[in-house]
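J.: I would like the atomic coordinates for the input below:
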Amino acid sequence: MDSVTIAVFLCIAAALLFGYTNGFHDSANAIATSISTRALKPRVALGMAAVGNFVGAHLGAKVAKTVAEGLVVLPTGIEGLLIVMSGLLGAITWNFITWYYGLPTSSSHSLFGGIVGATMAGGLVIAGNANDWVLWSGIVDKIVLPTIISPVVGFVLGFLVMIAVYWLFRRGRPDKLNRGFRHAQTVSAAAMALGHGMQDAAKIIGVIVLALYVGGIQDDATHIPQWVYWVAAAVMAAGTYAGGWRIIKTMGRRIIDLGPPQGFAAETVASTVLYANTWLLGAPISTTHTITSAIMGVGSTGGKRAVRWGVARSIVIAWIITFPIAALVGALFYLPIQFLG
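T.: Here you go, the predicted structure:
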C-alpha cells in the first residue's frame, strides 16, 4: 500500500472521528428542548435523533457537493491529503474544547475553519501563495452570508411563531396545552433531527469525497459513492446516541426556561430554516446557530428578562471566534504534519 492510499484512509478515519464528535457535540440541536420540557425521555430522544441523522444524511447531497468542491482548491496527491487531515484535526480539537465547556458552537464552522486554515498554511508553504487555494467567493456566499442571515431569520421567526402560538391558544387551559405540545414536540424534534442529518452528516460526506478526489481514488469531485453515505450516517448516529449532555444542559435550561409550546415553536422554526437552505441553496449552514437563535427568539416574547442574555452573549462570542480559532489550529497542525509527505 503506497503512502497516498494510506493518507486517504487516515483522512477518512479523521473525517469519521469528526463525525462522531459532531454527533455528540450537536445532538443537543435536535433534542435538548424535548428533553428539557419532558416531552421525550433522554435516551428515547437521543435514539430518535440518531435515526433522524442517519436518514437525513442521504438527503443532503447538495450540501456535500458544496463542501467537496466549493470552498478550497487542493493539489492532488499526498500534499492535498495532508492539508485535509490537518484541517480535520483542527476541527476535532475545537469540538472537544467547546464540548468540555458546554458551549453550543458550530461543528460546521469548526470543520470549515480547520480546512481553510490548513489550506492557507499549505498554500504558503508549498506555493508561497494561499489566496489561490481558497475560494473566497464560495466562503462568502456559502458560509459567511448564511451564517449572518440564518440566525437572524431564526430569531425573528421564533419570535413571530411564538406570538402566533400565544394568540391562537390564548383561551386554552395551560395543563391541557402543555400535554398537547409535548406530543407535538415528538414531530418537531424528529424534523429537527432529520434536518441536522441533511446538513451535518452531509458535510462529513463532502470531506470524505474531497479526500477520495485529492487522493486520486475517484476522478469526480462531486460523485458520492453509496458506502460514503452509510459510514458517515452511521458514525453521526453513534455519536448522537452517545449524547452531549453538557451542551444539552446549556441548550435546554441555561438560555431560557423552556415549556412545551416554546420548545415546539423553536424546533419548528429551526427545522424549516434548515430544509429551506438545504434544498433551495445547498448552503452548509450551522444547525447550532439556527436552533439557538430560534430559542432566543421564542424566549424574547416573555420580556427582556426571559432570556439569560449573559449566557446568550457567551454563546454568540463562541460562534464568532470558532471559525478563526479552528483555522489557526488547523494551520498549526499542518506545520508538523507536512513533513509526513
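J.: C-alpha only now, for contacts and for neighbours.
T.: Noted.
J.: now residue 133: how far from residue 31?
T.: 38 Å (CA to CA, to the nearest Å).
J.: and if you look at residue 41?
T.: 10 Å.
J.: Of the two, which one has the most company?
T.: residue 31 (32 against 14; other CA atoms under 10 Å).
J.: looking at it, the more buried one is touching residue 43, isn't it?
T.: No. In this structure, residue 31 is not within contact of residue 43 by CA atoms under 8 Å, at 10.1 Å.
J.: looking at it, residue 108 is touching residue 319, isn't it?
T.: No. Contact criterion CA under 8 Å: residue 108 and residue 319 do not qualify, at 10.8 Å.
J.: burial of residue 172, as a residue count?
T.: 11.
J.: give the contact list for it.
T.: Going by CA atoms under 8 Å, 6 or more residues apart in numbering, residue 172 touches no other residue.
J.: Using the three-state scheme, assign it.
T.: Classification of residue 172 using DSSP: H, G, I helix; E, B strand; the rest coil returns coil.
J.: Kindly report the same for residue 39.
T.: coil.
J.: unless I'm mixing things up, it is touching residue 185, no?
T.: Yes. With contacts counted by CA under 8 Å, residue 39 reaches residue 185, the gap being 6.5 Å.
J.: which residues are common contacts for those two?
T.: residue 260.
J.: Show me which of these two is the more surrounded one.
T.: Neighbour totals were compared for residue 39 and residue 185, and residue 185 leads with 28 against 25 (other CA under 10 Å).
J.: For the more buried one, give me its contacts.
T.: Counting by CA under 8 Å, 6+ apart, residue 185 touches 34, 39, 260, 263-264, 267.
J.: And it, which helix or strand is it part of?
T.: Element membership for residue 185, per DSSP states H and E: helix 174-196.
J.: What's the first helix or strand after that helix?
T.: Next element after helix 174-196 (DSSP H and E): helix 202-214.
J.: Report the buried residues of that following helix.
T.: Of the residues in helix 202-214, those buried by neighbour count under the rule 16 or more other CA atoms under 10 Å are 202-214.
J.: okay, those residues in CSV with distance to residue 118 next?
T.: Converted to CSV, those look like this (distance: CA to CA, whole Å):
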residue, distance to residue 118
202, 21
203, 17
204, 17
205, 19
206, 17
207, 14
208, 16
209, 18
210, 14
211, 14
212, 18
213, 17
214, 15
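J.: Sequence B follows; please return its structure for comparison with A:
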Amino acid sequence: MTTTIALFVTAAAFVLVCGANDGASLLAMAVRHGSGSAVPVLLMLTTAVAAGPALFGVRVARTFTDGLIPGDSGHPALFFLCGAAAALVLVLLLTWRGIPTSITLAVLGGLAGAGSGLGERPQWERLGLVLGIAAAAPLAGAAAGFALGRGARRMPTAAGMPRLVRGAHLVAFGCQCLAYAANDGQKMFAVAAVASAGRVGGSLDTPPALAPAVVVALVFAAGTVLSLRRVSGGASIRLLAARPWQIASAEMASSTAVLTSAALGAPVSMTQTVIGGLVGAGASEGGRRVRWQFAVPLVTAWGVTLPAAYAAGLLAGLLARGVTA
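T.: Here you go, the predicted model:
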C-alpha cells in the first residue's frame, strides 16, 4: 500500500514537472514567434498529449517500463519508483539552482542507478543504444534545420508571404505537438501506468483508456501554465534573433528527428532537439547568426544530469534495499 501511494504521488508530481519544463518551453517559443495566442496553442499541445498513445501506440513508454528493467527483477515496481522519484527530485533541484537539465536524461539515469542500488542488473546494452539515439537527435535536428533553412531562403517572396509564414508556423507547431506526444511525452504515461497498475511488467500492454490519458494531459497543461512565465526567456528563445521562417524550419526539423526516434522506440528530449533545429536554421545564414553561448545548456545537461541522476537513483535504490531487507 505504501509503495502504491508513493507511486501515485510521484506520478502526479512527475507529470506536473514535465508540463513545467517541456510544455512551457514549447509553448513559450510558439507564442513568442507567432504561432498563435497562448490558449489555442496550449489546447493544441494538450490535445496531442492526450491523443498520443492512441495515435502512436506506447512503444516509447514501454522502453521506460520494460526495456530498461530486467525481466527477472525481484522488485520491479520499487525499481521504477526509486528511479522516477530520484529523477524528479534531481530535476527540481537543478532547476532551482539554475542548472540546465533534461527530464528524459534524468529518468534514464535514475532508472539505471536505482537498478544498481537494488542489486539488479539494468539493461545496459539497451540503455546505451537509447542514449546514443538521444545524443544523435539534436544533431539530426541541426542538420535538418540547416537544410530546411537553406531551402526557405530560396523561396520567392510574395504579397501573401506573411500569411503563408503564419500558416507554416501553425503546421510546424502541430507537427511538434504530435512528435512530443509520440516520443518525449510518453515518459509521463510510463510513470502513470506503473502507478495505476502497481507493477511494471504488463502495465502498458495497450494504450491507456481515454479518461486516464485526459487526466495526464490536464495535469501536464497545469504545469505548463504555472511555469510559462519562468521559461519565457529560456535558452531556446535567446539562441538567435530568429526570423519567422527559421522558427518554422526548426520546428519541422525537430519534429522529423523526434518522430524518427519514436519509430525506433527510443525516448529523446524534444527541447534539446528543438535547440539543435534552431542552431541549424540559424547557421544556414552563417555561424555568426547563432548565439553559441546559449547552446551550452544542451551540453551541460548531458554532463550534469545523466551522472547526477545515476547517483541519485543509486542512493534511492540503496536506501530502499536497506528498508526492504
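J.: Quick check: the two most widely separated of the contacts of residue 185 of the first structure?
T.: 39 and 267 (12.6 Å; CA to CA).
J.: Map residue 136 of the second structure across to the first structure for me.
T.: Aligned counterpart of residue 136 of the second structure in the first structure: residue 149 (TM-score structural alignment).
J.: Now the helix or strand harbouring its match on the second structure. Mean distance?
T.: Using DSSP H and E, residue 149 of the first structure sits in helix 145-168. Helix 145-168 of the first structure, aligned to the second structure and superposed, deviates on average by 0.8 Å (mean CA distance after the TM-score superposition for the first structure).
J.: who has more neighbours, residue 108 and residue 319 of the first structure?
T.: residue 108 (26 against 20).
J.: counterpart of the more buried one in the second structure?
T.: Under the alignment by TM-score structural alignment, residue 108 of the first structure pairs with residue 104 in the second structure.
J.: you'd agree that match is up against residue 270?
T.: No. Applying CA under 8 Å as the test, residue 104 of the second structure and residue 270 come out as separate, 9.2 Å apart.
J.: what's the overlap in contacts for the two?
T.: By CA under 8 Å, 6+ apart, residue 104 of the second structure and residue 270 have these common neighbours: residue 184.
J.: who's in contact with the helix holding residue 149 of the first structure?
T.: Applying CA under 8 Å, 6+ apart, the set of residues contacting helix 145-168 of the first structure is 261-262, 265-266, 269-270, 273, 283, 285-286, 289-301.
J.: And for stretch 264-278 of the first structure?
T.: Here stretch 264-278 of the first structure has contacts from 30, 33, 60, 62-63, 150, 153-154, 157-158, 161-162, 165, 181-182, 184-185, 188-189, 191-192, 195-196, 198-199, 283-285, 287, 290-291, 294-295, 298, using CA under 8 Å, 6+ apart.
J.: Then stretch 233-245 of the second structure?
T.: Outside stretch 233-245 of the second structure, the residues that reach it (CA under 8 Å, 6+ apart) are 25, 29, 33-34, 149, 152, 165, 169, 274-275, 278-279, 282, 289-295, 297.
J.: Give the PyMOL command for selecting the buried subset of those.
T.: A single PyMOL command selects the buried members of those (16+ other CA under 10 Å):
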select buried, resi 25+29+33+149+152+165+169+274+275+278+279+282+289+290+291+294+295+297
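J.: In helices, which of the contacts of stretch 233-245 of the second structure appear?
T.: 25, 29, 149, 152, 165, 169, 274-275, 278-279, 282, 297 (DSSP state H).
J.: which pair in those residues spans the largest distance?
T.: 165 and 297 (29.0 Å).
J.: May I ask which helix or strand encompasses the spatially closest residue to residue 29 of the second structure that is not a sequence neighbour?
T.: Of all residues not flanking residue 29 of the second structure in the chain, residue 237 sits nearest, at 6.3 Å (CA to CA, 6 or more residues apart in numbering). Using DSSP H and E, residue 237 of the second structure sits within helix 235-238.
J.: quick one: the corresponding residue of the first structure for residue 113 of the second structure and residue 327 of the first structure, what's the gap?
T.: Counting by TM-score structural alignment, residue 113 of the second structure corresponds to residue 117 in the first structure. For residue 117 of the first structure, the distance to residue 327 of the first structure equals 4 Å [CA to CA].
J.: what's the overlap in contacts for these two?
T.: By CA under 8 Å, 6+ apart, the residues touching both residue 117 of the first structure and residue 327 are residue 87.
J.: Show where stretch 319-328 of the first structure falls in the second structure, residue numbers please.
T.: With TM-score structural alignment as the criterion, stretch 319-328 of the first structure aligns to 302-311.
J.: Give me the mean distance between the matching stretch and the first structure.
T.: Taken over the aligned residues, the distance from stretch 302-311 of the second structure to the first structure averages 1.8 Å (mean CA distance after the TM-score superposition for the first structure).
J.: contact partners of that stretch?
T.: 86-87, 90, 101-102, 105-114.
J.: Repeat that for stretch 36-52 of the second structure.
T.: Contacts of stretch 36-52 of the second structure (CA under 8 Å, 6+ apart): 23, 27, 30-31, 35, 170, 174, 177-178, 180-182, 185, 210, 213-214, 216-218, 220-221.
J.: Swap in 6 Å and give it another go.
T.: When contacts are defined by CA atoms under 6 Å, 6 or more residues apart in numbering, stretch 36-52 of the second structure is touched by residues 31, 177-178, 181-182, 213-214, 217.
J.: got it, and stretch 263-278 of the second structure?
T.: By CA under 6 Å, 6+ apart, stretch 263-278 of the second structure touches 59-60, 130, 134, 137-138, 141-142, 145, 183-184, 236, 250, 253-254.
J.: Among these, which one has the most neighbours?
T.: Among the contacts of stretch 263-278 of the second structure, the one with the most neighbours (other CA under 10 Å) is residue 254, at 35 neighbours.
J.: Distance of the equivalent of it over in the first structure relative to residue 158 of the first structure?
T.: In the first structure, the residue paired with residue 254 of the second structure is residue 270, using TM-score structural alignment. In this structure, residue 270 of the first structure and residue 158 of the first structure are 8 Å apart, going by CA to CA.
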